[in-house]
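Peer 1: build the 3D model from these lines:
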Amino acid sequence: MTTKVAFLFPGQGSQNVGMGADVFAASDAARRVFTTFDETLGFSLSDLCFQGPEETLRSTINAQPAIVAVSLAYLAAFQEALSPHNSSWTTPLAPSYTAGHSVGECTAMVAAGTIDIKGVAHLVRERGRLMHEEEEICPGGMAAIIAMKEDALQQVCEDATRQCLQQLDQKAQQHPGMGRVVLANYNAPGQIVISGEQKALDTACALAKERGAKRAIRLSVSGAFHSPVMQPAATKLAESIAATQIQDATYPIISNITAQPITGASDLRSELSRQIAESVQWTRTIEYLAAQGVKVFFEIGPGQALAGMIKRITRDVDIINIGSVEEIEKAVARVKEF
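Peer 2: A predicted model of the protein is given here:
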């Protein structure tokens, strides 16, 4: 096949109660994914995905492994539908590149052969646990700022941080995220997500609207991801990553941090630990893939958030969603046209 394709995987915030239930019922390959996650984690993650409750599923410690499990289940079912007796993460349809948004990057690493399913189950559960721990120590959140230029929003974050730091005593400033808010996710032109400690985030949202932002939309996440609030979690996660078997990638993974391809195991280890406290360069990721001639983007997993972003970043590409059994059937038909 000459058409270049990329497999893309969503991050936290895409979860919903009921996700994956249809593919669990329809696909042996998908059931194996869920069973492996359940057995590895020691509880029924699949039941949590299918039945909730929503509040429990939304918690960072659960949402992260849940999204990775569901995304991998749909990928496995899709490849199985293409070739029932000869399928793997990248067979029969092999991507030219893989990428994931935030925790979706962990899914991409499985698809690229760098880590096995048991390893990623343990890793994303620990990733979620450590990030949840920092949520409790330094509460915060994230907000999408609509229709504000990057440089203006950067100034908003700097001003909000300065105001909040001036109001903190020296003891409170000992946590690296306290009083700070930063640009976190460069999702698409006109949509940048900011992230930070709660008061700093509130201050920045108010300033952004005062200075012309169309909207400030709070995200369905419980912490200040991709900000200094998560720096202690990144340091601790590096220890878990060091104990995890990770190998070179079969297909290039586009880094959240640099928007450049990485394949080496040591670079992947660094990426996994650093990215939870650094910005997600999603706009640059899609621009890079388009510049490399990728014409078909598969968004594999719950929701269609990535498709919406891609449409705002580039044109003249096909976006195929795989987040239901019905969408798998449509995707198989599309692949046969390549």
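Peer 1: contacts and neighbour counts: CA atoms only from here.
Peer 2: OK.
Peer 1: ok, now how distant is Glu150 from Ser227?
Peer 2: Between Glu150 and Ser227 the computed distance is 16 Å (Cα to Cα, to the nearest Å).
Peer 1: try Glu54
Peer 2: 25 Å.
Peer 1: now do Glu326
Peer 2: From Glu326 to Ser227 the distance is 37 Å (Cα to Cα).
Peer 1: looking at these two, which is more packed in?
Peer 2: Ser227 (28 against 11; other Cα atoms under 10 Å).
Peer 1: hang on, isn't that one packed against Val193?
Peer 2: No. Ser227 sits out of contact with Val193 when judged by Cα atoms under 8 Å, with a separation of 10.8 Å.
Peer 1: name the residues contacting each of those two.
Peer 2: 183-184 (Cα atoms under 8 Å, 6 or more residues apart in numbering).
Peer 1: touching the helix or strand hosting Ala206 from outside, list them.
Peer 2: Assigned by DSSP states H and E, Ala206 belongs to helix 198-210. Contact with helix 198-210 is made by 139-143, 145, 148, 153, 156-157, 159-161, 164, 179-181, 194-195, 215-216, as judged by Cα under 8 Å, 6+ apart.
Peer 1: do that again at 6 Å, thanks
Peer 2: Helix 198-210 is contacted by residues 139-140, 156-157, 160-161, 164, 179-181, 216 when judged by Cα atoms under 6 Å, 6 or more residues apart in numbering.
Peer 1: buried set for that helix?
Peer 2: 198-205, 207-209 (16 or more other Cα atoms under 10 Å).
Peer 1: what's the spacing between the helix or strand that that helix is followed by and its chain's center?
Peer 2: Sequence-wise, the next helix or strand downstream of helix 198-210 (DSSP H and E) is strand 215-218. For strand 215-218, the separation from the chain centroid amounts to 19 Å (computed by Cα atoms, centre = their mean, to the nearest Å).
Peer 1: next, the second sequence, to be compared with the first:
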Amino acid sequence: MNAYIFPGQGAQFTGMGLDLYEKSHEAQALFEQANDILGFHITDIMFEGEADALKQTKVTQPAIFLHSVILAKTLGDSFKPDMVAGHSLGELSALVANNTLTFEDGLKLVSKRALAMQKACELQPSTMAAVLGLDDDVVEKICAVTPGIVVAANYNCPGQLVISGEVDAINNACEALKEEGARRALVLPVGGAFHSPLMEPAREELAAAIEETVFSEPTCPIYQNVSTTAITSADEIKANLMAQLTAPVKWTQSVKNMIADGATHFTEVGPGKVLQGLVRKINRDAQTASAVFEAES
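Peer 2: As a prediction, this is how the structure comes out:
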């Protein structure tokens, strides 16, 4: 069975999507529609903007979403997912890919998500850190006994977990994790504590927008970050998406469940190859590839 997976924040690069824009009339029309929806020329920043401009959350999230979704739409008849999943932001790309959301509604939600997260980041100094070389339960225990807010945020693959929370709590947890034997406990260059209780203001704002958006029955199951299991109910998808901003991204568990349900081939749709690497670390036998656009003849 073919699983299609969609990356999240961090996969962006200057020039992303330019080949699609130049070689596909359909892609060009969607990018121009996106400029109109967003109210600024995101294509200028994506195609030739400075790296710092592309790193702004309000730009990064829509840019990655657009690259992923437009690439999927240009694959034509070869795009036949049996199941989909997305890492954090990528979940919204996956929901357009399996027809739960329209392109326009998906982009509007991504834009609202990015702006709401940016606002939440500005309310309180917070950050995230990557922890390598420890079992998940050890990391969870240290987070639980560290003063302040610090939680497991991204279960990326065995031995790689990202924690999220208040700056002091993250720094203290990193020291404790190193003492416990972590190969690395490295604070990441991010401006906020994504997938932690500190995102509650953003969750509330996004939930209101999700409530007003039409969710259709999907054409194939999605394995969501919160539930990790095959979901086909529009109402369940909606509830899980509302919970996502303050809940951990359970990527390891999702990929294991996809494989248990028959996934043999994982195709990453969007910038970068990060998710392919994670899938192979979760299961060495899984086949992985990047979605490749073929120019119109």
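Peer 1: got a TM-score for the pair?
Peer 2: Here the TM-score for the pair of chains, by TM-score structural alignment, normalised by the length of the second structure, is 0.95; 294 aligned residues with a Cα RMSD of 1.4 Å.
Peer 1: what is the end-to-end distance of stretch 118-136 of the second structure?
Peer 2: Distance between the boundary residues of stretch 118-136 of the second structure (Cα to Cα) amounts to 28 Å.
Peer 1: where does it end up in the first structure?
Peer 2: Using TM-score structural alignment, the residues of the first structure aligned to stretch 118-136 of the second structure are 132-150.
Peer 1: stretch 267-283 of the first structure maps to which residues in the second structure?
Peer 2: Going by TM-score structural alignment: stretch 267-283 of the first structure matches residues 236-252.
Peer 1: other residues contacting the matching stretch?
Peer 2: Taking Cα under 6 Å, 6+ apart as the rule, stretch 236-252 of the second structure contacts 153-157, 195-197, 199, 203, 207, 225.
Peer 1: how about 7 Å then?
Peer 2: 87-88, 152-157, 194-197, 199-200, 203, 206-207, 225-226, 228, 231, 282 (Cα atoms under 7 Å, 6 or more residues apart in numbering).
Peer 1: let's have the buried residues of helix 198-210 of the first structure in TSV, adding distance to Thr36 of the first structure.
Peer 2: Shown next, in TSV, are the buried residues of helix 198-210 of the first structure (distance: Cα to Cα, whole Å):
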residue	distance to Thr36 of the first structure
Gln198	37
Lys199	40
Ala200	41
Leu201	38
Asp202	41
Thr203	44
Ala204	42
Cys205	41
Leu207	47
Ala208	45
Lys209	46
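Peer 1: which residues in the second structure does the helix holding Ala206 of the first structure align to?
Peer 2: With TM-score structural alignment as the criterion, helix 198-210 of the first structure aligns to 167-179.
Peer 1: now that stretch on the first structure. Mean distance?
Peer 2: By mean Cα distance after the TM-score superposition for the first structure, the fitted stretch 167-179 of the second structure averages 1.4 Å away from its aligned residues in the first structure.
Peer 1: which position in the first structure pairs with Gln268 of the second structure?
Peer 2: If you look again at residue 268 of the second structure, you'll see it is Glu, not Gln. Aligned by TM-score structural alignment, Glu268 of the second structure pairs with Glu299 of the first structure.
Peer 1: wait, that match sits on Ile320?
Peer 2: Yes. In this structure, Glu299 of the first structure is within contact of Ile320 by Cα atoms under 7 Å, at 6.2 Å.
Peer 1: of these two, which one has the most company?
Peer 2: Each of Glu299 of the first structure and Ile320 has its neighbours counted (other Cα under 10 Å); Glu299 has more, 25 against 20.
Peer 1: next secondary structure after the host helix or strand of that one?
Peer 2: Glu299 of the first structure belongs to strand 294-300 when assigned by DSSP H and E. Later in the chain than strand 294-300 of the first structure, the nearest helix or strand by DSSP H and E is helix 305-313.
Peer 1: off-centre distance for that following helix?
Peer 2: Per Cα atoms, centre = their mean, the centroid offset for helix 305-313 of the first structure relative to its chain is 14 Å.
Peer 1: once aligned to the second structure, how far is it on average?
Peer 2: Compared with the second structure, helix 305-313 of the first structure is 0.6 Å away on average (mean Cα distance after the TM-score superposition for the first structure).
Peer 1: in the next helix or strand after that helix, what's buried?
Peer 2: Using DSSP H and E, the helix or strand that follows helix 305-313 of the first structure in sequence is strand 318-322. Using 16+ other Cα under 10 Å as the test for burial, strand 318-322 of the first structure gives 319-322.
Peer 1: where in the second structure does stretch 13-24 of the first structure fall?
Peer 2: Counting by TM-score structural alignment, stretch 13-24 of the first structure corresponds to residues 10-21.
Peer 1: alignment lookup: Phe103 of the second structure to the first structure.
Peer 2: Aligned partner of Phe103 of the second structure by TM-score structural alignment: Ile117.
Peer 1: burial of its match, as a residue count?
Peer 2: Neighbour number of Ile117 of the first structure under other Cα under 10 Å is 20.
Peer 1: return the residues in contact with it.
Peer 2: Counted by Cα under 7 Å, 6+ apart, Ile117 of the first structure has contacts Val110.
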